[in-house]
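In: please find the sequence and the predicted model below.
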Amino acid sequence: MAADETTINRLNAIAYAFPRHEQTFPTLTAHEIERMRRFGEPRSYGDGDALFETGKPGPGMFVVLSGSVAVTQRDGLGHVTPVIDQGPGQFLAEIGQLSGRAALVDGHADGDVETLLLPPDRLRALLVAEADLGERIMRALILRRVSLIQGGAGGPVLIGPASVGNMARLQNFLARNGQPHHFLDPDADKDAADLVARYSASRADLPLVVCPNGTVLRNPSETALAMALGMIGGHTRDKLYDVAVVGSGPAGLATAVYAASEGLSVAVFDSRAFGGQAGASARIENYLGFPTGISGQALAGRAFNQAQKFGAEMLIPVSVKSLDCSKASGAFALATECGHTLHAKSIVIASGARYRRPAIDNLDVYEGRGVWYWASPIEARLCANQEVVLVGGGNSAGQAAVFLSGHVRKVTMMIRGGGLGASMSRYLIERIEATPNIDLIFNAEVVGLEGAETLERVRWRSRLAPDEFTLDIRNLFLFVGADPATGWLDGCGVQVDRGGFVLTGVASDEGARAVPQLETTVPGVFAVGDVRSGSVKRVGGAIGEGAQVVAALHGFLADDGSPTL
């Protein structure tokens, strides 16, 4: 009876953790498995053998033919959490295995096990060739990643006070990239306090990050953390791609999806996370097909998974340092901050824009310590039930204000202009006007920040009078526009306008061929989305340009021939 009760309790726990259990862990029929055999290869494992391990590149998707596999999740502190046992007719993988990224869980054979292994490229081929079966598998892969994130039991452990600015930086990075993680406060957890005492020499070392393999990182950069977690999938450095897309906001993701789905080999770079600025939007309500709205993270996540399904290689986070347009080797060359060079026949600039840093006294002192450039659930928790100031009058500012109003006592919006009509969509203006805890101050600007270790006060003034005022505020949100991220283009011949945005559709020489609308002054280099001069600066417009540029890519590649390295 005790064994039966244990089994029942475990099944109940699984049902609670995976409320869409049948979709998350479907069982394939014998006929469906037979259809999959041409995409896989048989693999056998003995009792206790590892099929995949956390932090190591996953070999692909396993279909269990006989036996049972125990799937568990672990963190760097040695905690192991059972996830599920899978038997005949079930398959083992999550969305990361589309690109061979590091596994997020461990899988060990429970007795002798016979499987069918589908490597990432063959798994992608199955999803495309077997549409109905591929839909079920794709849904399951996505739901499994979501469940692992929501479970909060495995992945890296971030250790440090929640008030440490770099804690929010790393939490945002992991959340934006769909990586399971959790954090511990050393003031409340003895094990965390012991680790801080052992590894941390100063506050600058916090947060500590304990990776699942036991490696401890002191306040790491995003790239260092990604490398330690195996987030950057393997790619062939000497491969010649049809197109390299720099930036994975809505425009870059759209380019990746449409180009890869049409058979082009695609590599996508981004220095931080997929989704760009749109990925930080709490709710997008004016994008076609989503009448109830969708978060920027959800929209970007769907596109990210879709791009991987069609074979686009996502190199995130990898920063591009420079672009060589000389084509000395017969192709464009992209140098990365990692010291590697990638070659492509064509380039799509989709690097968007960087959040603008206004001229405010002591701004750099309080960044990450009360000054924020986006409003996610992480920042919302930090300022719950407080009063906050939000600077900006565009759509991003409006979306952030509405989102924060559900978590804080009051949002004070400061707008440099005399109204919102010229810069914000009407539906957002109406939402703001109807929200009782959002106050508007027009013709105003923040001029200084004060505080000891963290932000404590904001100084502001009216643009119509010289008087200064002070507000006791611990959290300031800045949404004051953005500057184009085009520094990596210096020296390659791509022309920009006076604001630094990339010019397109302009011939570089008199009498030259007709230039496609989205092509820059360098043939074979295209620009889409916010980084392009004259673009609409809306999510829908960026996605449209990302789709539109693929036709121009096909035209260029057909005319340019096939360069080889």
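Out: Arrived safely.
In: please make it C-alpha for all contacts and neighbour counts, starting now.
Out: Will do.
In: now the spatially closest residue to Asn177 that is not a sequence neighbour: how far from Asp191?
Out: Using CA to CA, 6 or more residues apart in numbering and skipping residues adjacent in sequence, the residue nearest Asn177 is Ala273, 5.7 Å away. Applying CA to CA, to the nearest Å, the value for Ala273 to Asp191 is 31 Å.
In: which of the two has more neighbours?
Out: Counted by other CA atoms under 10 Å, Ala273 and Asp191 do not tie: Ala273 has more neighbours, with 25 against 14.
In: for that one, helix, strand, or coil?
Out: coil (DSSP: H, G, I helix; E, B strand; the rest coil).
In: ok, now which ones touch it?
Out: Phe173, Arg176, Asn177, Ser248, Ile316, Pro317 (CA atoms under 8 Å, 6 or more residues apart in numbering).
In: and which of the residues you listed is nearest Val550?
Out: Ser248 (15.3 Å; CA to CA).
In: mind checking how far the closest one is from Leu390?
Out: 26 Å.
In: and if you look at Gly487?
Out: 28 Å.
In: looking at those two, which one has more neighbours?
Out: A direct count of neighbours by other CA under 10 Å for Gly487 and Leu390 places Leu390 higher, at 28 against 11.
In: so who does that one touch?
Out: Ala397, Ala401, Val411, Thr412, Met413, Met414, Leu476, Phe477, Leu478, Phe479.
In: three-state assignment of it?
Out: strand.
In: from the contacts of Ala273, which two are the most distant?
Out: Once CA to CA is applied, these give Phe173 and Ser248 as the farthest pair, at 14.3 Å.
In: neighbour-wise, which of these two wins?
Out: Neighbour count, other CA under 10 Å: between Phe173 and Ser248, Ser248 has more, with 32 against 18.
In: helix/strand/coil for Leu264?
Out: Assignment for Leu264 (three-state DSSP): coil.
In: and Leu449, that one's in a strand?
Out: Yes. The assignment for Leu449 is a strand, going by three-state DSSP.
In: what's the distance between it and Cys211?
Out: Applying CA to CA to Leu449 and Cys211 gives a distance of 36 Å.
In: repeat for Ala485
Out: 32 Å.
In: which one's more surrounded, these two?
Out: Per other CA under 10 Å, whichever of Ala485 and Cys211 has more neighbours is Cys211, with 24 against 20.
In: which non-adjacent residue is nearest that one?
Out: Pro156 (4.5 Å).
In: right, and that neighbour touches Thr215 too?
Out: No. With contacts counted by CA atoms under 8 Å, Pro156 stays clear of Thr215, the gap being 9.5 Å.
In: structure two is appended below for comparative analysis:
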Amino acid sequence: MAWRVSSRRGLQSDRAHLRGSGARRVASPAVDEEANPRPRRPAIVAVDDEPAVLAAVARDLRRGFGEHYRILRAHSGPEALDLLRELRTRGDQVALLIADQRMPGMAGTEYLVQARQIVPDAKRVLLTAYADTEAAIAAINEVALDYYLLKPWDPPEEQLFPVVEDLLQTWESGAALEAGGLRVIGHRFSKASHDLRDFLARNRVPARWLDVERDGEARELLVVAGIDAERLPVALLEDGTVLERPTVLELAERLGVTGQPAADHYDLVIVGGGPAGLAAAVYGASEGLRTVLVEREAPGGQAGQSSRIENYLGFPMGLSGSDLARRGTDQARRLGAELLTVQDAVALRAEGAGRIVTLTGGTTLSANCVLVASGVSYNQMNAPGFAGLTGQGIYYGAAMTEARACADQHVVIIGGANSAGQAAVYFAGWAGRVTMLVRAASLTKSMSHYLIEQIAALPNVEVRTGAQAVAAEGDEQGRLRRLRIRAADGSETLEDVDACFVFIGAAPRTDWLDGVVARDERGFILAGPDAQRAGWPLARDPYLLETTVPGVFVAGDVRARSIKRVASAVGEGSMAVSLIHQYLVDG
């Protein structure tokens, strides 16, 4: 890319435009914005101390994205921080931050650390020279970097635009969730309210959450709608419909999230929308199989609740479970797969060459083959007090919808595997104090090394090995307030806690297959050689991922002896489609 020097207008120029009409147009400073008003657009803020580089960055960004975003510039980190504060004061959205690493006075990483406190939702990109690659990689964890770009890039259509477009698309999907016409009013410490919020967030339904105790708007809306506060949660739909105390299924049906099967018969029915199921949907549809996927909660499964997956190949900056789920869902639908969500499989039977899956509500799906990728669920704590406080301070899984509400609070994470470690790192960015209770003597047996190192570097995270929660106590409103914790030496303490997130063990979702396919003593499904030893009915050997029912395959965490990792689940989902092809051809 040829860097082009232009006149140095700098931050003063961009701020002058910022203070003018809210519908300003940065693409051409000479344009009269008052005469050509436009809706206010989110901002992309670029900072570099070299005028030529900054001008080139702004020019390329303006050419590729100026139609929908305002491109603002600053020549130093401190100036850019002032600009961000001004944008926040005005209530403007900031979608993307692009900063050069080598700047005098304040390096790009230092600026991005401080900028994250001002605009935490903005995507962050570091500009580096080839010699700074190591520094950029080291900064990934420090600033939660989304990408680093080597400069110069040539051509921008190949080296710059795809990267920025992907980041902006991810940002837009998150921003849309905060700006939807659907409004949900409820109590933060209410299981019913939490279930609705979690459902909307995990299914990426644009909605606004209003806490009746903190938001005056929530109380005003209740008065206007004539709704008693005792009837919460309440969902206010865009068409004016008011739903009092709706169940997740009722809300899903009103929003059209569930969907109905479009065909009477399919080549492949996939049960479970986690990484294995989504991978199978992508590969099945791409190979021409008429494919439908059924997911009981939300695409992504348990992995979709992960705050950040950092060891998945091809994503050096890591990605959240929800982002992985969104990408997989979009890809599967684009290739022609059908997705039925908030519906669960309750029975399976074989009828000749057909395989019939019965869903909640009585709907049936007929197929030539079935892939079971229903995954696992976190085990429930059986200690006193936990059951009654679930959803009211105690949560199973990461429950990202609760993260911001935990600002400056004490959060307890129970568990010692990767999912618990990812949650600890994530909540450390919001909570004042994070305590991990790990029953084992150390983290090394169950947690990846990179997570152990990250946790050790976080000053507000305390890891207590050999410790466990033995009871939970609530206050008069039924909210979690204290945990009784037993230390490795047997002593017990009663500690104030604001929220607790549980990640202990996993139970397979296979009760609906009882008496149909063979399972091991823990409920995991037997396949391949294990299925052959458990009562395989045909003369041929079962395929590697085939269960004891011919034409019914299994993939992912629900399979006996599987490796509980996202990458292996994706691999098994794609491999299952290849085996299903062989089954359909050879019988």
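Out: That came through fine. Keep in mind that what you see is a predicted model, and the values were worked out from it rather than measured.
In: after superposition, what is the TM-score?
Out: Once superposed, the chains reach a TM-score of 0.73 (TM-score structural alignment, normalised by the length of structure 1), with 444 aligned residues with a CA RMSD of 2.9 Å.
In: got a list of what the alignment partner in structure 2 of the residue nearest to Cys211 of structure 1 touches?
Out: Aligned by TM-score structural alignment, Pro156 of structure 1 pairs with Leu182 of structure 2. Neighbouring residues of Leu182 of structure 2 by CA under 8 Å, 6+ apart: Pro206, Ala207, Arg208, Ala235, Leu236, Leu237, Glu238.
In: the first one corresponds to which position in structure 1?
Out: Structural alignment places Pro206 of structure 2 opposite Pro180 in structure 1 (criterion: TM-score structural alignment).
In: please enumerate the helices of the stretch 451-565 of structure 1.
Out: 539-560 (DSSP state H, counting those that start in this stretch).
In: for the stretch 401-550 of structure 1, what spans make up the strands?
Out: 410-415, 438-442, 444-450, 457-462, 468-471, 476-478, 482-484, 525-527 (DSSP state E, counting those that start in this stretch).
In: whereabouts in structure 2 does the fifth one align?
Out: To tie it back to what came earlier, the one meant is strand 468-471 of structure 1. Going by TM-score structural alignment: strand 468-471 of structure 1 matches residues 492-495.
In: coming back round to it: how close does the match of Pro156 of structure 1 get to Gly354 of structure 2?
Out: Going from Leu182 of structure 2 to Gly354 of structure 2 by CA to CA gives 41 Å.
In: what's the answer for Leu196 of structure 2, then?
Out: For Leu196 of structure 2, the distance to Gly354 of structure 2 - CA to CA - is 36 Å.
In: ok, the two, which is more surrounded?
Out: Leu196 (23 against 17).
In: map that one across to structure 1 for me.
Out: Leu196 of structure 2 maps onto Leu170 in structure 1, by TM-score structural alignment.
In: residue contacts, Gly448 of structure 1?
Out: By CA under 8 Å, 6+ apart, the neighbours of Gly448 of structure 1 are Ile360, Asp361, Asn362, Leu363, Val458, Arg459, Trp460.
In: structure 2: which residue goes with the third one?
Out: This points to Asn362 of structure 1. Checking TM-score structural alignment: Asn362 of structure 1 goes with Gly385.
In: which residue packs closest to its match, ignoring adjacent ones?
Out: Ala472 (4.7 Å).
In: next one: Leu299 of structure 1
Out: In space, Leu299 of structure 1 is closest to Gly279, 7.6 Å off (CA to CA, 6+ apart).
In: that neighbour - that's part of a helix, no?
Out: Yes. According to three-state DSSP, Gly279 of structure 1 belongs to a helix.
In: still on that earlier bit, quick check, nearest of the contacts of Leu390 of structure 1 to Ala527 of structure 1?
Out: Phe479 (24.1 Å).
In: how far away is the closest one from His108 of structure 1?
Out: For Phe479 of structure 1, the distance to His108 of structure 1 - CA to CA - is 48 Å.
In: these two: which has the busier surroundings?
Out: Phe479 (24 against 21).
In: surely that one meets Tyr373?
Out: Yes. The pair Phe479 of structure 1 / Tyr373 is scored as a contact, 6.4 Å apart, by CA under 8 Å.
In: ends of stretch 17-36 of structure 1, how far apart?
Out: 29 Å.
In: if you count neighbours, what's buried in it?
Out: Phe18, Gln23, Thr24, Phe25, Thr27, Leu28, Ile33, Met36 (16 or more other CA atoms under 10 Å).
In: would you map the helices across the stretch 301-450 of structure 2?
Out: 321-334, 386-389, 418-428, 449-456.
In: wait, which of those helices is closest to Glu142 of structure 2?
Out: helix 449-456 (9.4 Å).
In: what range in structure 1 matches the closest one?
Out: Going by TM-score structural alignment: helix 449-456 of structure 2 matches residues 426-433.
In: contact partners for Ile185 of structure 2?
Out: Ser193, Trp209, Leu210, Asp211, Val212, Ala218, Leu232, Pro233, Val234, Ala235.
In: is it true that it lies in a strand?
Out: Yes. With three-state DSSP as the criterion, Ile185 of structure 2 is part of a strand.
In: which residue packs closest to it, ignoring adjacent ones?
Out: Leu210 (4.8 Å).
In: quick check: that neighbour vs Gln422 of structure 2, distance?
Out: On the measure of CA to CA, Leu210 of structure 2 and Gln422 of structure 2 end up 27 Å apart.
In: same check, this time on Arg219 of structure 2
Out: Taking CA to CA, one finds Arg219 of structure 2 at 36 Å from Gln422 of structure 2.
In: neighbour count winner among those two?
Out: Gln422 (23 against 18).
In: how about the more buried one, what's its partner in structure 1?
Out: The equivalent of Gln422 of structure 2 in structure 1 is Gln399 (alignment by TM-score structural alignment).
In: mind listing the strands for the stretch 151-300 of structure 2?
Out: 182-186, 207-211, 234-236, 242-244, 265-271, 291-295.
In: where does the fourth one end up in structure 1?
Out: With the alignment judged by TM-score structural alignment, the segment of structure 1 matched to strand 242-244 of structure 2 spans residues 216-218.
In: distance from that stretch to the middle of the chain?
Out: Relative to its parent chain, stretch 216-218 of structure 1 has a centroid offset of 22 Å by CA atoms, centre = their mean, to the nearest Å.
In: how big is the offset of it relative to structure 2?
Out: Taking mean CA distance after the TM-score superposition for structure 1, the mean distance separating stretch 216-218 of structure 1 from the aligned residues in structure 2 is 1.7 Å.
In: who's in contact with that stretch?
Out: Here stretch 216-218 of structure 1 has contacts from Tyr199, Ser200, Asp205, Leu206, Pro207, Leu208, Val209, Val210, Cys211, Leu225, using CA under 8 Å, 6+ apart.
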